[in-house]
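>>> give me a 3D structure for the following:
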Amino acid sequence: MNRVAERQQITGVKRVGFNRNTNISLVVWAIASAPFCVLFTGENSFTFQTAIPSIALMALAFIFSNGARQYSRHAFVIAIGFIGVIGISEILAVCTNSYMLTNKTLIRALMFIVIVWFYATAVSHNYTSYEIKILMQLIGLSVCASAFLEFKEYLAQGMYFGRVYPVSLRGQMIDANFFALLVVIQVACCFVVALYSNVILKKVIYFALSGIGIISIILTGSRSGLLCVALIMVLGGMVYVVRPVKGKMSSVIFLAGFSVALLIAASKYISDWMFNRFFVNSYNDGSNEFRVTLWIKAVERWPQHPLFGFGVGNYNYYSAQDWGLAETSTTTHGTVTDFLVDFGIIGLGLFLYIVIDIISGLIVSKQYVLLAMLPGIMICSVIVGAERTVALWLYLIVFYVVGHFCKNNSGISLYDVFREKPAT
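Sure, this is the predicted structure:
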């Protein structure tokens, strides 16, 4: 078998007009399975270290597929850049304070290298339109796993009308803000599938899943999560409605009906505590003041190691000093500041490079609906320290992949991707 045929067999890449090959690479399964791992997470922020099945699938793809080892320029820059920064920052940290090199530090550094490798492999895969469709649908469907954990705990607490923290099947309580960020990504994927699918039943299912995700976020009491999902619905919906595209009337009608149903349900069933939490209480509270204080202290500490940061996991020692404690596990509670103190201005620059590349891909491919969704997801991912979470990297992977697929296949629209019977 020649190299081209082998690549087509492994990755499903076979372009003859728009006659899609229905093969699905292990790379796709690895990404799509990641949000389902929340069911078994043993970490309160649902970091990648608990998504072992997804990592294993990606490792299998890397071993058995030549395509999974052929990295793009973007992936190469990210992988080499972060691995280099991690190595240099840890060496500098050891030279400054040798006691910082602990098993915990090494494990966290290794885990971030795995995350970077996972991301690089994911964005380098040559996706078919069918794989894009399956990827978005499965991530949207994964909202059922998240909602199950949230509703399970809600019922276990006797339908408690307060902030409900989900608990995994392993008994691990998951932080509401990190959990909400994951659900925001899932709702975004549901929303895309619902808008662009040409099957009425599928529209109904994925709009319903969007509603389930929104209810889950409301139950967590995450104000940033609800704000972000509202931005996704409002901005994404507005851009979708005003864009001159044929055949979108059914989606507009469904979107209007979905919006009305949400408003009616909220007016009838939202508790006084929830209403006050989101719409009455001041956002200038102790929680947000503490978050801002953490950001300020991180920025004040950053000039001590400006280029490469303190190294993965080492900032905790300095944070403890700032708070007058012997030890603390508190991060900076912000993605931008976490990257800044862990990897310095170079590492933060690499993260921003990913975000800018995503935005440029969506602009060039004219995917303005997806572009309108980004502010919602960005706000939530920046507010929480999501540096190592499945949620943050899932968001980066999905929007990069979809944007650059449409950029490289200018003749294919998202309507083509999600239609049930592709043209031959």
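
>>> please count neighbours and contacts with C-alpha atoms only from this point.
OK.

>>> and stretch 212-222, how far from the chain's centre?
On the basis of CA atoms, centre = their mean, to the nearest Å, stretch 212-222 sits 17 Å off its chain's mean C-alpha point.

>>> give me the residues contacting that stretch.
With contacts defined as CA atoms under 8 Å, 6 or more residues apart in numbering, stretch 212-222 is touched by 143-144, 146-147, 150-151, 154, 162-166, 176-177, 180, 183-184, 186-187, 225-226, 229, 274, 277-278.

>>> counting contacts, what elements does the longest helix seen in the chain pack onto?
Ranked by number of residues, the top helix in the chain under DSSP state H is helix 335-364. Of the remaining helices and strands, those touching helix 335-364 by 3 or more CA pairs under 8 Å, 6 or more residues apart in numbering; DSSP states H and E are helix 73-96, helix 286-301, helix 368-383, helix 390-408.

>>> Phe308: which of those helices is closest?
helix 73-96 (5.2 Å; CA to CA).

>>> give the buried residues for that closest one.
75, 78-79, 81-83, 85-86, 88-94 (16 or more other CA atoms under 10 Å).

>>> list the buried residues for the strand or helix carrying Ser210?
Assigned by DSSP states H and E, Ser210 falls within helix 200-220. By neighbour count with 16+ other CA under 10 Å, helix 200-220 contains the buried residues 202-203, 206-220.

>>> what of stretch 344-357?
By neighbour count, with 16+ other CA under 10 Å as the criterion, the buried positions of stretch 344-357 are Gly344, Ile345, Ile346, Gly347, Leu348, Gly349, Leu350, Phe351, Ile354, Val355.

>>> do the same with stretch 285-299
Quick answer for stretch 285-299 (16+ other CA under 10 Å): Arg291, Val292, Leu294, Trp295, Lys297, Ala298, Val299.

>>> now that stretch, how far from the centre of its chain.
Stretch 285-299 sits 23 Å away from the centroid of its parent chain (CA atoms, centre = their mean).

>>> quick one: contacts of it?
For stretch 285-299, contacts defined as CA under 8 Å, 6+ apart pick out Ser319, Asp322, Thr332, His333, Gly334, Thr337, Val341.

>>> distance of Gln49 from Thr389?
9 Å (CA to CA, to the nearest Å).

>>> here is a second sequence; please produce its structure as well for comparison:
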Amino acid sequence: MNDDMHRYDKLILVLALVPAAFGALFQGGYFTWQAYLMMVLALPAVLLFVVTRSRHGWARAGGAVDVTMLAFLGVCALSMVATVYFQATMVAFFKVLFCAILFYIVFNVTRHTDQLDLAVSILLGLGVLLSLIGLVAYVGASSRLTGSFWTWLGTHGLTQGTSVTSTLQYRNTFAAFLILPMFLALARALDVRRWWARVLYGGLAGFFVVMLILSQSRGSLLAFLITLIVFPVMLPRGQRLKGILAVFLLVAALALTFWLKRDVFLPMLLSMTLRIKQLFAFVGGVQDASLYARVVMIRDAWAMLLRRPVLGTGAGTYQYVYTQFRSIPFYAKFPHSIVFEQLVDMGILGGGAFLALIGSLLWRGLRIARREQAAVFAGLLAGAFGNVLHAAVDFDWSLLVMPVLFFVVCGLLVSRERREPDVAQPHVALGHRHSPRSARLLTGVAFVVVVWSAVFVILLSAANTALAQRAEFQGDLPSAQYRYRTAVRLAPLGAEQKADLAAFLQTKVEASAQDQGAVGREVQQLYEAATRLNPRMWAYHDALARLYLERGDARAGVEAQSAVDRNPLRADGWFVLAVARNAAGDQAGAGQALDRAVQLQEQGSN
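Model prediction:
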């Protein structure tokens, strides 16, 4: 095979890791503009990969991995037809496609040990950077340091009280992220031969564990301990004894460190112990508000699945549908479990395809890790396993960086399947070998242009919404209005953009406008469009009902009833329904709605 094809593999690999680094440093890619900027940052790697693979094609993972990957992508695409809100499902589909693309790029360009070592070093460096940022923020918060620098750290969400979140916004997500670099450092300690390097990497693994403790994340600690227990099983037969010894040495070193600095760590360990005791007590029947809410959310997710069992409500739509099915006055955008989120969003077909994909990747990784002599493969497998294990009980994967890291790590791990040590096996081209290079190049470029054009448009819309909110906060209303309108034009199928513009015009523009009637009509049209595009979102029906009430429109009762049907545990919604029914002359119905509003308010609903 022509070596020119692989000349830029290291560069492509580094460029493919740039989105993960950006996401880790900027709130995990939680907001839409951050997630799509991650995709734009991957464009150089994608283009270079397409150009370099245009001559010989690109390799497949083979077996169940390719089949389940294609099946999951297919169900995601199919869910756009059955979705309750097309824009949200399209956004979710592009995220899944992005993870799949990064997986195959990393899989193809990681052909030699030096490329694998480079990727592992980058991931370790990213873990060190986030940990140092979190440590500095923790020192400032725990010591109550003053000054502009410490104030800046305290106001940018790097800690929650004295719990470290670093740049990942949530302490649970930061702790789950640390599982990967911790096991990579431990694996490096097993692979290197020099004693000082073993001490260095062992100390680095201990540092990551300390930062995990400082996060005070109960679920992440349990996920880490489970992964630590099974880690020796992931190692090749000749490395297992060394792995068990390394784990014991790590635990002993940490115990000594905690004892020497017990004034710092003892309160945290006691707090963590108490939280874990609460978990086991909850399993035994003792009530705990946080854990109870998660159990109820999973139970409600099951009810949502039974309503639309085959294809679900559409990828990315959980947050718009959950209020209709919740059984307690508690709301969350995600069900704190990636498994139940996939089941609700894409039904049994999507949930089954997702579990099959995750299972095929981890099973392939286990076979490779136990076959290869280097412990780094077991480290990669442990990092991927810990990542998805914690996502099964929390909302980590709502931050795009976490699934990106999972699929990148799996790409590094699975890449070993199709090469011999020091000699790459021939690729199995996905395209026909007799196809002209120009045809493959044009096909690849066309795919990139279509997908990334859509990504770029969504990014611009989300960025304009963020800029509009900033301008509104700063009092620059003309700029805010321009940004909101631009966001609407760039997202013709987006209900949020229309509702945001309507709310802005209604609260900031209409009262001072020369033609208040025209502005009022535009507000009404925007809200009506939002309810058509996303009919499951109660807030749009509620806003439209209030607007109709102000104007004496008889449709107020219909919209108020729609809002209540989609969010029956919201007291304000029942109050609006009571007013609408009273205005329509339905005194009995108004009284029933008002009684329900009072009852919900007494129960803690707002």
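
>>> follow-up on the earlier one: farthest-apart pair in the buried residues of helix 73-96 of the first structure, please.
Ala75 and Val94 (28.5 Å).

>>> and Leu340 of the first structure, what pairs with it in the second structure?
Counting by TM-score structural alignment, Leu340 of the first structure lines up with Leu343 in the second structure.

>>> its match and Gly312 touch, don't they?
Yes - using CA atoms under 8 Å, Leu343 of the second structure makes contact with Gly312 at a distance of 6.9 Å.

>>> comparing the two, which residue is more hemmed in?
Neighbours per residue (other CA atoms under 10 Å) separate Leu343 of the second structure from Gly312, with Leu343 holding more: 32 against 28.

>>> skipping adjacent residues, who's closest to the more buried one in space?
Leaving aside its sequence neighbours, Leu343 of the second structure sits nearest to Gly351 (CA to CA, 6 or more residues apart in numbering; 4.5 Å).

>>> what distance do you get for the one you found to Phe447 of the second structure?
In terms of CA to CA, Gly351 of the second structure sits 27 Å off from Phe447 of the second structure.

>>> look up how far Gly225 of the first structure lies from the aligned residue in the first structure for Leu118 of the second structure.
Under the alignment by TM-score structural alignment, Leu118 of the second structure pairs with Ile134 in the first structure. Distance, Ile134 of the first structure to Gly225 of the first structure, using CA to CA: 25 Å.

>>> aligned to Leu212 of the second structure, what sits in the first structure?
Checking TM-score structural alignment: Leu212 of the second structure goes with Ile217.

>>> circling back: more neighbours: Ile134 and Gly225 of the first structure, which one.
Neighbour comparison, Ile134 of the first structure and Gly225: the larger count goes to Gly225, with 30 against 18 (by other CA under 10 Å).

>>> what does Ser259 of the first structure align to in the second structure?
Using TM-score structural alignment, the equivalent of Ser259 of the first structure in the second structure is Val251.

>>> er, Val402 of the first structure actually
Using TM-score structural alignment, Val402 of the first structure sits opposite Leu413 in the second structure.

>>> have a look at how far, on average, the longest helix of the first structure is from the second structure.
Compared with the second structure after fitting, helix 335-364 of the first structure has a mean deviation of 2.2 Å; criterion: mean CA distance after the TM-score superposition for the first structure.

>>> now that helix against helix 73-96, angle please.
Relative orientation of helix 335-364 of the first structure and helix 73-96, computed by axes from the mean of the first three to the mean of the last three CA atoms, to 10 degrees: 170 degrees.

>>> that older thread, neighbour count for Gln49 and Thr389 of the first structure, which is higher?
Thr389 (23 against 20).

>>> surely that one and Ser45 touch.
Yes - here Thr389 of the first structure lies in contact with Ser45, judged by CA under 8 Å, at a distance of 6.6 Å.

>>> need the residues touching each of these two.
Joint contacts of Thr389 of the first structure and Ser45 (CA under 8 Å, 6+ apart) are Phe178.

>>> how about CSV for the contacts of stretch 285-299 of the first structure, with neighbour count and distance to Met100 of the first structure added?
Formatted as CSV, these follow (neighbours: other CA atoms under 10 Å; distance: CA to CA, whole Å):
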residue, neighbour count, distance to Met100 of the first structure
Ser319, 22, 14
Asp322, 13, 17
Thr332, 28, 18
His333, 21, 21
Gly334, 22, 23
Thr337, 26, 20
Val341, 31, 15
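
>>> average gap between the helix holding Ser210 of the first structure and the second structure?
Compared with the second structure after the fit, helix 200-220 of the first structure shows a mean deviation of 2.0 Å (mean CA distance after the TM-score superposition for the first structure).

>>> what of stretch 182-195 of the first structure?
Compared with the second structure after fitting, stretch 182-195 of the first structure has a mean deviation of 1.5 Å; criterion: mean CA distance after the TM-score superposition for the first structure.

>>> that stretch aligns to what range in the second structure?
Going by TM-score structural alignment: stretch 182-195 of the first structure matches residues 177-190.

>>> contacts only, for Val264 of the second structure.
Val264 of the second structure neighbours (CA under 8 Å, 6+ apart): Phe258.

>>> where is the longest helix in the second structure?
Under DSSP H, the second structure gives helix 437-474 as its longest helix.

>>> the helix or strand just after that one corresponds to what range in the first structure?
Per DSSP H and E, the first helix or strand lying C-terminal to helix 437-474 of the second structure is helix 477-490. Helix 477-490 of the second structure lines up with nothing in the first structure when matched by TM-score structural alignment.

>>> and the very next helix or strand once past helix 477-490 of the second structure, what's buried?
The element immediately downstream of helix 477-490 of the second structure (helix or strand, assigned by DSSP H and E) is helix 495-504. By 16+ other CA under 10 Å, the buried positions in helix 495-504 of the second structure come out as Ala495, Glu496, Gln497, Lys498, Ala499, Asp500, Leu501, Ala502, Ala503, Phe504.
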